[in-house]
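> compute the structure for the input listed below.
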Amino acid sequence: MKTHLGHYDIVAELGRGGMGVVYKGYESSLNRYVAIKVLAESLAHDESVKERFLREARSMASLNDPHIIQIYFIGEHEGQTFFVMEFVEGESLGSLLKRDGKLRPEQAARVIYQTAQGLATAHDKGVIHRDIKPGNLMVTSRGAIKIADFGIALVTQDFSKKLTSTGEFVGTPGYLSPEVCLGKPVDSRSDIFSLGIVLFEMLTGRMPFTDESPLGLMLEVVRAEIPDVRQLNNDVDAELSRILSRMIAKDPNERYNNCHELAEDLSRHPLLAGAPTIGVKPLISTAAATVIGMKTPVSAQRPLPQTVPTPRPGQFNAGTAAAPMPVAGRFGAGPLRRECLDAGVRGAHPDRRVSGATTRAR
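The predicted model follows:
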């Protein structure tokens, strides 16, 4: 295991997935900690995967917003492609929800407001995230939201390119918009739908769609009615329920036209009065909690223990510590694809790993 990449010292492993590993690093020249995303060696020779990996860095580097994790550097070291990001002291919204179940309405509204501001910046630059979910929203120790993982972001200029070709899609079932599930054109309103599902989950402690299979989730997104949030949480007021309903409308034309409209609508809600911070304290891991400005601990300068090899996309590895990253693909021939086509869902690829009877969600 390497103890450095370029001029960055490796401090700890933060997580790993289907495309590679994320480390906490230390940049001594600037006396700061960073997050380093490294493409798996097993995928380094796959040019399409490498292109998508680097596209995440390029997409994020083009965006300058306090609610989007910033990119510092893209490089290669001894054949390993990597990029360096802002290190966020905090935890993902997904982790927070697993621990706390749900948030208070004012907390949830502020998460959505901050995320909408970040997405508005991305959309203005022609970048559609396409994988908005709790796991990709970081809650900082100061109560701010940072959007992460633009690995499958769609740039408007990429519509004709191979990575976004017709018949392929990437994302996470349950958060995908109906137009994604149906293989229809996608724009910024698709991110608004996904963000609406996140709001529903924060308010109720559950997803609106309950099927256990990826295909079933996609079919529910297209066909099923979303439960009334106020029947599941009577603390939700009518105005917040109205905003949520507009975000998750099945027809994109019935949603907010853009995140600027969404943020403006939310800003008028009394729940947004006062400080914009979320008011929740994230649980900071030992690896993440190192005080910025301190020297790299001696223990972190020693070689890290050998970890489970990063699996290739499509494999399931019981020892993998973190959820897999999204990988573009298609259903093969067979009953699943026929059922999908019968329902009008084309080009589906569940962002889950399946091995035998075991399904592991992101």
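
> make it CA atoms for all contacts and neighbour counts henceforth
OK.

> pull the longest helix from the protein.
helix 105-124 (DSSP state H).

> which helices and strands does that one pack with?
For helix 105-124, the elements it packs on are strand 145-147, helix 188-204, helix 259-267, judged by 3 or more CA pairs under 8 Å, 6 or more residues apart in numbering; DSSP states H and E.

> in whichever helix or strand comes after the second one, what counts as buried?
Yep, that's helix 188-204 we're talking about. For helix 188-204, the following helix or strand on the C-terminal side (DSSP states H and E) is helix 214-223. By neighbour count with 16 or more other CA atoms under 10 Å, helix 214-223 contains the buried residues 214-222.

> next: stretch 255-274.
Result for stretch 255-274 [16+ other CA under 10 Å]: buried residues 255-256, 258-260, 262-263, 266-267, 271-272.

> and which of those is nearest to residue 15?
Residue 15 lies nearest to residue 259 out of those, by CA to CA, at 30.1 Å.

> OK, contacts around the residue nearest to the spatial centre of the chain?
The centroid of the chain falls nearest to residue 136 when counting by CA atoms, centre = their mean (2.8 Å). Contacts for residue 136 were tallied using CA atoms under 8 Å, 6 or more residues apart in numbering; they are 92-94, 147-149.

> from those residues, list just the buried residues.
Neighbour counting with 16+ other CA under 10 Å marks 92-94, 147-149 as buried within those.

> which among the residues you listed gets closest to residue 19?
Closest to residue 19, out of all of the buried ones among the contacts of residue 136 and judged by CA to CA, is residue 149, at 12.1 Å.

> the closest one - that's part of a strand, no?
No. If the criterion is DSSP: H, G, I helix; E, B strand; the rest coil, then residue 149 is coil and not within a strand.

> roughly how far apart are it and residue 16?
From residue 149 over to residue 16 the distance is 13 Å, taken as CA to CA, to the nearest Å.

> what does residue 353 give?
14 Å.

> and for comparison, fold this next one:
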Amino acid sequence: MLIAGRYRLQTTIGRGAMGEVWRAYDETLGRAVAVKLLLAQNSDPTSSSRFRLEAQTAGRLSHPHVVGVLDFGEQEGRLFLVMELAEGDSLARVLSQAGSLSAEKVALIAAQAAAGLAVAHEQGIVHRDIKPGNLLLDADGSVKIGDFGIARFVDDPGAALTATGQIVGTSLYLAPERALGKPAGPASDVYSLGCLLYQLLTGRPPFHADSAVAILHHHLDTAPVPPRELGVGLPPAFENYLLGLLAKRPEDRPTARQTAEWFAAGAWRGRPEPLPAAAPLTAPEVPRSTASGAFAGPGTNTAGAAPGSATTYAFPSAVGSTAGAHRTPRRQRSGVRAFVVHRSRTVSTVAALVVFLAALLVGMTWFSPDHSSAETPPTDPPRTTSPAPGASSTLSTPPTGGEEPGNSADDSSGSQQHTQKGKNGHSKDDKG
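Next comes the predicted model:
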């Protein structure tokens, strides 16, 4: 049979409620095409208008993942639509043969189908019937979205040409908002795509029941079972995104464009994002002359530290110029400081050095010409200088003459006075 004087019908490749699809050959351009004929005995009064709408809708789209419309006309009272021919099977037939597909293949299908939907949505077109039978595979395995027969324009709610109160679409893939009778939007197609991907992975739709009404209730109220709980080996990132496509509220779902880019970029594999290199938390060197020698507190100048100087503990929170340093909590800093003060060998050494210098200063003052012990005999023994906190011992240095400090010519009289005083004190105690 020759249609429009150029399209010769060959074999039937599909049949639907409104029409049948034939494999045909375009004798004018010498290529294989698909011809969709409206059934002559179709009793639906809107079928002709819907058929024309499909031609007008798909004719506005030109994309590798959308079945292109090539021609439209009427032959002997029957409308026909000429389209690109997808040489492969539909996903419905693939599922019937394979049962389910690998995550790698499903991710590729998701990226291509979402890209085709994104183009339609950007043209103001909602498909409204995304299901396995309407996604076709080309000879090279790429996906093409077909059958825009019940599509509608977003800015023209009346263009769907359906009966009042009728829910158009397949219940297994119907979005919750459509189950409530609300108009379909781009997010509705995304939900249907999520149902399709779920079935491709698990071999079954996310919700199934004995009746269409029960399935609609599941879409509204039931959370889908995560595919991994059904034994499907799936990266967590893929599963989480898939469940996001099946969100109950339209605003919680990603757009078709976002979905296409996410799958095309390979994010479904769950590869970790590269992190910036962490700055090394090495303590900066400080000069030996730093006060206390062990802890460089706020405002300590460490710029002049000589190479090879002893390493000291300087915490990032106290050194404001250290790049990449993280603040340490105050309670933690105080604990670390206490540990450093009590454990550091440098603290003990510096404390001992302070005691030594103090003793040396006292000795020099004691034996200076202006403060002779002969002129001012001591009445009490000299007080011992208290060591700095943390010092292990008090250091004393004898004078160069070999005499101990305080052993002058008047030591004997001073000693006697001291002894007598002690006895008197003892007598008083006895009397008491």
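
> possible to save the helices and strands packed on helix 105-124 of the first structure as a markdown table with distance to residue 237 of the first structure?
Output for those, formatted as a markdown table (distance: least, CA to CA, whole Å):
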| stretch | distance to residue 237 of the first structure |
| --- | --- |
| strand 145-147 | 23 |
| helix 188-204 | 11 |
| helix 259-267 | 13 |
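
> closest one to residue 5 of the first structure among those?
Between those, strand 145-147 lies closest to residue 5 of the first structure; by CA to CA that is 24.7 Å.

> and that closest one, which stretch of the second structure?
Strand 145-147 of the first structure lines up with residues 143-145 of the second structure when matched by TM-score structural alignment.

> quick one: the matching stretch to the first structure mean distance?
Stretch 143-145 of the second structure, aligned to the first structure and superposed, deviates on average by 0.3 Å (mean CA distance after the TM-score superposition for the first structure).

> so which bits of stretch 9-20 of the second structure are buried?
Under 16+ other CA under 10 Å, the buried positions of stretch 9-20 of the second structure are 9, 18-20.

> I misspoke; the intended subject was stretch 48-56 of the second structure.
Applying 16+ other CA under 10 Å to stretch 48-56 of the second structure flags 48, 50-55 as buried.

> tell me if residue 33 of the first structure really is in a helix.
No. Counting by three-state DSSP, residue 33 of the first structure is not part of a helix but strand.

> so it touches residue 89, yeah?
No. Residue 33 of the first structure is beyond contact range of residue 89, at 9.9 Å (criterion: CA atoms under 8 Å).

> so for these two, which sits in the more crowded spot?
Legend: neighbour count by other CA atoms under 10 Å for residue 33 of the first structure and residue 89, higher for residue 33 (28 against 21).

> how far away is that one from residue 75 of the first structure?
Applying CA to CA, the value for residue 33 of the first structure to residue 75 of the first structure is 17 Å.

> before we move on, what about residue 118 of the first structure?
Counting by CA to CA, the gap from residue 118 of the first structure to residue 75 of the first structure is 26 Å.

> coming back round to it: format the buried residues of stretch 255-274 of the first structure as CSV; extra columns: distance to residue 27 of the first structure.
Below are these laid out as CSV (distance: CA to CA, whole Å):
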residue, distance to residue 27 of the first structure
255, 44
256, 42
258, 38
259, 35
260, 36
262, 38
263, 36
266, 39
267, 38
271, 40
272, 37
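
> helices of the stretch 51-200 of the first structure, residue ranges please.
For the stretch 51-200 of the first structure, the helices defined by DSSP state H, counting those that start in this stretch occupy 93-100, 105-124, 178-181, 188-204.

> what's the most buried one of the ones you listed?
helix 188-204 (a mean of 26; mean count of other CA atoms under 10 Å).

> now that helix: which residue numbers in the second structure?
The aligned range for helix 188-204 of the first structure is 186-202, by TM-score structural alignment.

> so who does the equivalent of residue 128 of the second structure over in the first structure touch?
Using TM-score structural alignment as the criterion, residue 128 of the second structure maps onto residue 130 of the first structure. Residue 130 of the first structure makes contact with 152-154, 170-171, 176, 190-191 under the criterion CA under 8 Å, 6+ apart.

> which of the residues you listed still touch in the second structure?
Retained in the second structure (both residues aligned by TM-score structural alignment, their matches' CA atoms under 8 Å) from the contacts of residue 130 of the first structure: 152-154, 170-171, 190-191.

> tell me the one among those nearest to residue 6 of the first structure.
Using CA to CA, those come closest to residue 6 of the first structure at residue 152, 26.0 Å.

> tell me which residues touch that closest one, please.
52, 56, 129-131, 170-171, 326.

> likewise for residue 238 of the first structure?
Residue 238 of the first structure makes contacts with residue 230, as judged by CA under 8 Å, 6+ apart.

> what does it align to in the second structure?
Aligned partner of residue 238 of the first structure by TM-score structural alignment: residue 236.

> with residue 109 of the first structure instead?
Counting by TM-score structural alignment, the partner of residue 109 of the first structure is residue 107.

> spatially nearest residue to that match (excluding sequence neighbours)?
Among residues not flanking residue 107 of the second structure along the chain, residue 263 sits closest, at 6.0 Å (CA to CA, 6 or more residues apart in numbering).

> quick check: that neighbour touching residue 111?
Yes. Judged on CA under 8 Å, residue 263 of the second structure makes contact with residue 111 at a distance of 5.1 Å.

> coming back round to it: nearest to residue 341 of the first structure, of the helices of the stretch 51-200 of the first structure?
helix 178-181 (10.7 Å).

> what about the closest one, how far off from the second structure?
For helix 178-181 of the first structure, the mean deviation from the second structure after alignment is 0.4 Å (mean CA distance after the TM-score superposition for the first structure).

> report the contact partners of the aligned residue in the second structure for residue 62 of the first structure.
Matched by TM-score structural alignment, residue 62 of the first structure corresponds to residue 60 in the second structure. Counting by CA under 8 Å, 6+ apart, residue 60 of the second structure touches residue 123.

> thanks a lot, catch you later.
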